[in-house]
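# sharing a model that was predicted from the sequence below.
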Amino acid sequence: MKTQGSAVWEGGIKDGKGAISTKSGALSAYPYGFASRFEGKPGTNPEELIGGAHAGCFTMAFSLILGEAGLTASHMETVAEVTLDKQADGFAITAVHLTLRATIPGADDAKFQELAAKAKAGCPVSKLLKAEITLDAALV
């Protein structure tokens, strides 16, 4: 499987502006720029998109792993907090913290933690990132 996202950019780093699009159309020329990335202004940024992708990938992988264990979640919600740090050689994504809250009938905490850790390690986005990835998982 192959898919794609794209970006256009016009201008300098601080005064320029860009737009991000996805093949599916989920994002279509959605604005981003220095202000949305570093100053909290409206628009998106690459780290936010990586967070969404990681949360979605992890949650889907966990659903598969749960099914293989004979379990089905009635509800799961994952937040991926992405940390961008300035380093000597520029900026780097240094960490992603996944927070999962899940309702899984019949699951005990020990098995839940084991399967969640397996999903964290095995989801394709986790495998892509060189950052430290941590997980806080709780049954609700």
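It's in.
# going forward, measure contacts and count neighbours with C-alpha atoms only.
OK.
# where along the chain do the strands fall?
5-10, 17-22, 30-32, 75-87, 90-103, 132-139 (DSSP state E).
# put this beside the first:
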Amino acid sequence: MKINKAHATWEGNLKKGTGEMGFEESKTNFPFSFKSRFEEGEGANPEMLIGAAHAGCFSMAFSNMLSEAGYEPEKVATTAEVKLDSVDGGFRITGSHLVVQAVVPGISEEKFFEIAEQAKVGCPVSQALSAIDVSMEATLL
């Protein structure tokens, strides 16, 4: 079992404070603030990191499932659009929409979409996000 660590610190109150979050193993840190999360400010936010995790996990799962089905993908590029909504006076992550473009020689569109759907449902991050709506738009290039 591999345990992955991420960290975050926050200084100050919600609206005026600032924080930093990152990953232990890569030593990469991302600054974040109220504006970067709820408005249009510079910096990262937790939903971006969830989106990166979802896009990365899906891309790997899809690539693996394609290979297991006898297709060798040249490229799988995924963007996850994670939606944060105001709900009942608070905020809630309500969805993650995967936008996928892939180059997979020799595959039919029908088979491509079938495997993409299996990867969407089967990737561990999709499973962890089962409390929200996970949708997908897949394009075979």
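Nice, I can see it. This is a predicted model, so every value here is computed, not measured.
# TM value for the aligned chains?
The TM-score (TM-score structural alignment, normalised by the length of the first structure) is 0.95; 139 aligned residues with a CA RMSD of 1.0 Å.
# thinking again about what came up before, next, format the strands of the first structure as CSV and append distance to Ala121 of the first structure and mean neighbour count.
What follows is the strands of the first structure, written out as CSV (distance: least, CA to CA, whole Å; neighbours: other CA atoms under 10 Å):
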stretch, distance to Ala121 of the first structure, mean neighbour count
strand 5-10, 24, 12
strand 17-22, 26, 18
strand 30-32, 30, 19
strand 75-87, 14, 16
strand 90-103, 12, 17
strand 132-139, 9, 15
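# those strands: which one's closest to Gln113 of the first structure?
strand 132-139 (6.9 Å; CA to CA).
# the closest one vs the second structure - mean distance after superposition?
Aligned to the second structure and superposed, strand 132-139 of the first structure gives a mean residue distance of 0.6 Å (mean CA distance after the TM-score superposition for the first structure).
# residues contacting that strand, please?
The contact list for strand 132-139 of the first structure (CA atoms under 8 Å, 6 or more residues apart in numbering) reads 94-104, 109, 112-113, 116-117, 120, 126.
# show me the contacts for the aligned residue in the first structure for Ser96 of the second structure.
Under the alignment (TM-score structural alignment), Ser96 of the second structure pairs with Val96 of the first structure. By CA under 8 Å, 6+ apart, the contact set of Val96 of the first structure is 51, 80-83, 131-134.
# what about Val96 of the first structure, distance to Leu64 of the first structure?
From Val96 of the first structure across to Leu64 of the first structure, the span is 21 Å (CA to CA, to the nearest Å).
# same deal with Pro46 of the first structure?
Taking CA to CA, one finds Pro46 of the first structure at 27 Å from Leu64 of the first structure.
# pretty sure Leu66 of the first structure sits against Gln113.
No - between Leu66 of the first structure and Gln113 there is no contact under CA atoms under 8 Å: 11.2 Å.
# what's the average distance of the longest helix along the first structure to the second structure?
Ranked by residue count and defined by DSSP state H, the top helix of the first structure is helix 46-68. In the superposition with the second structure, the average deviation recorded for helix 46-68 of the first structure is 0.5 Å (mean CA distance after the TM-score superposition for the first structure).
# and that helix, how far out from the chain middle?
7 Å (CA atoms, centre = their mean, to the nearest Å).
# so where is it in the second structure?
Under TM-score structural alignment, the match for helix 46-68 of the first structure is residues 46-68.
# so how many other residues sit close to Asn4 of the second structure?
8 (other CA atoms under 10 Å).
# swap in Glu42 of the second structure?
Around Glu42 of the second structure there are 13 residues (other CA under 10 Å).
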